[in-house]
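Visitor: Just a sequence and a predicted model for now, questions to come.
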Amino acid sequence: MDIRIAAYAVIIRDDEILLAHWNEHGRSGWTLPGGGIEGEEHPAVAVVREVREETGHDAAVERLLGIDTMIVPAAKRISGSAPLYAMRVVYRAHVTGGTLRNEVGGSSDEARWFPLDSLSSLKKVGLVDVALRLNAEEPADGVPSPA
């Protein structure tokens, strides 16, 4: 079994979410900015790098929202002959600078802000819904409400 660890950012401002359009080997969909960890890179460092590469924005991590895992059967993989264990580390982050632009030469081909209420009509990957659920479970200030 192959293993891939990746880090992704939920970035929401003014009721809009920043998404990247994944387009690879005939498969596509809107997803969170993020991607695979390189070498000994920490996931929090990887997500900042990936946001910059895919969207042009500089970002700062606010908090870890959670970790999601899935197994992709070998027959459903784009490349590789073994099943893939995918670990997706999801952070809440915010934009600190930069200018929105599309990635060149990567697995995403567009970056865009979308109103949150328009997400149901988008062709998106499942990670977006997983991440929004994780984000909704975490209070903005990090302090749980009293019971």
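Guide: That came through, no problem.
Visitor: going forward, measure contacts between C-alpha atoms and count neighbours the same way
Guide: Fine.
Visitor: now Ala44, what's its secondary structure?
Guide: helix (DSSP: H, G, I helix; E, B strand; the rest coil).
Visitor: what about it, neighbour count?
Guide: 21 (other CA atoms under 10 Å).
Visitor: Am I right that it is in contact with Ala7?
Guide: Yes - with contact defined as CA atoms under 8 Å, Ala44 and Ala7 form a contacting pair (7.3 Å).
Visitor: which residues do these two both contact?
Guide: Tyr91 (CA atoms under 8 Å, 6 or more residues apart in numbering).
Visitor: Tell me where this structure has strands.
Guide: Ranges of strands in the chain, per DSSP state E, are 2-13, 16-24, 27-31, 34-36, 57-72, 84-98, 108-115.
Visitor: for the first one, packing partners?
Guide: Applying 3 or more CA pairs under 8 Å, 6 or more residues apart in numbering; DSSP states H and E, we find strand 2-13 packed against strand 16-24, strand 34-36, helix 43-55, strand 84-98, helix 126-137.
Visitor: Second structure follows, compare the two:
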Amino acid sequence: MHTRVTGIVIEDDRILLLDQDTDGPRSYSLPGGKVEDGETLEQALIREMREETGVDVEVGRLLYLCDNVAAHVVHITFEARRVGGQVGAITEGADTRPIREVAFVPLGDLPGLGFSEKFVKLCRDGFPDFGSYMGPKSAIGL
């Protein structure tokens, strides 16, 4: 298994997402990626957020850990706060799948983009069980 970090940045009831091809049915996803050798989780998330969104972040609370057994991935998701950068100023070629758009999407629009109501509720409620191992990604509605 390899480790993947993702960041959840929520501002004014909107969440920062990427529009790109994924392994699943959704084209929108949380920014993040693989932790490279020699990186801490925090360093990896800061690098991935900068490369994929153009946003500089401060890493906050650990929100959840979950498994994607079929893909041999452990997902570790953190709360993140924007501290600089420019939305959409991505690092070209840093990601193997082209990024079509980086946007703050209203939480209410997420079900229409393939996110579950459960995930929307977790975002709105501030992830009340933050820091927990949640099992498979489906347990958080992803």
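Guide: Arrived safely. Quick caveat, the model's predicted, so the values are computed rather than measured.
Visitor: What does the superposition give as a TM-score?
Guide: Once superposed, chain against chain, the TM-score is 0.74 (TM-score structural alignment, normalised by the length of the second structure); 124 aligned residues with a CA RMSD of 2.8 Å.
Visitor: what separates the residue nearest the centre of the second structure from Pro136 of the second structure, distance-wise?
Guide: The residue lying closest to the centre of the second structure (CA atoms, centre = their mean) is Leu30, at 2.8 Å. Leu30 of the second structure is 16 Å from Pro136 of the second structure, where distance means CA to CA, to the nearest Å.
Visitor: so what's Glu11 of the second structure closest to, chain neighbours aside?
Guide: Phe104 (8.0 Å; CA to CA, 6 or more residues apart in numbering).
Visitor: For Gly105 of the first structure, find the nearest of the helices and strands packed on strand 2-13 of the first structure.
Guide: Closest of these to Gly105 of the first structure is helix 43-55, at 10.0 Å (criterion: CA to CA).
Visitor: Now for Pro98 of the second structure: which residues touch it?
Guide: By CA under 8 Å, 6+ apart, the contact set of Pro98 of the second structure is 20-21.
Visitor: wait, I meant His72 of the second structure
Guide: So His72 of the second structure contacts 1-2 (CA under 8 Å, 6+ apart).
Visitor: repeat for the one 4 residues further on
Guide: For Ile76 of the second structure, the contact set (CA under 8 Å, 6+ apart) comprises 3-6, 62-66.
Visitor: What lines up with it in the first structure?
Guide: Using TM-score structural alignment as the criterion, Ile76 of the second structure maps onto Val89 of the first structure.
Visitor: what do you get for Leu62 of the second structure?
Guide: By TM-score structural alignment, Leu62 of the second structure lines up with Leu64.
Visitor: Its match - how many residues pack around it?
Guide: When counting by other CA under 10 Å, one arrives at 17 neighbours for Leu64 of the first structure.
Visitor: show me what contacts it?
Guide: Per CA under 8 Å, 6+ apart, neighbours of Leu64 of the first structure: 89-92.
Visitor: how close does it get to Leu122 of the first structure?
Guide: 25 Å.
Visitor: For Leu122 of the first structure, which non-adjacent residue is closest in space?
Guide: Residue nearest to Leu122 of the first structure in three dimensions, not counting chain neighbours: Trp30, with 7.3 Å by CA to CA, 6+ apart.
Visitor: and that neighbour, what does it touch?
Guide: 19-22, 122-125 are the contacts of Trp30 of the first structure under CA under 8 Å, 6+ apart.
Visitor: 10 Å instead, please
Guide: 18-23, 108, 110-112, 119, 122-128 (CA atoms under 10 Å, 6 or more residues apart in numbering).
Visitor: Check Arg61 of the second structure too.
Guide: Neighbours of Arg61 of the second structure in contact, by CA under 10 Å, 6+ apart: 77-80, 127, 130-131.
Visitor: Just put the helices and strands packed on strand 2-13 of the first structure in JSON lines and tack on distance to Val72 of the first structure.
Guide: Formatted as JSON lines, those follow (distance: least, CA to CA, whole Å):
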{"stretch": "strand 16-24", "distance to Val72 of the first structure": "16"}
{"stretch": "strand 34-36", "distance to Val72 of the first structure": "16"}
{"stretch": "helix 43-55", "distance to Val72 of the first structure": "21"}
{"stretch": "strand 84-98", "distance to Val72 of the first structure": "5"}
{"stretch": "helix 126-137", "distance to Val72 of the first structure": "13"}
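Visitor: No further queries at this time; thank you.
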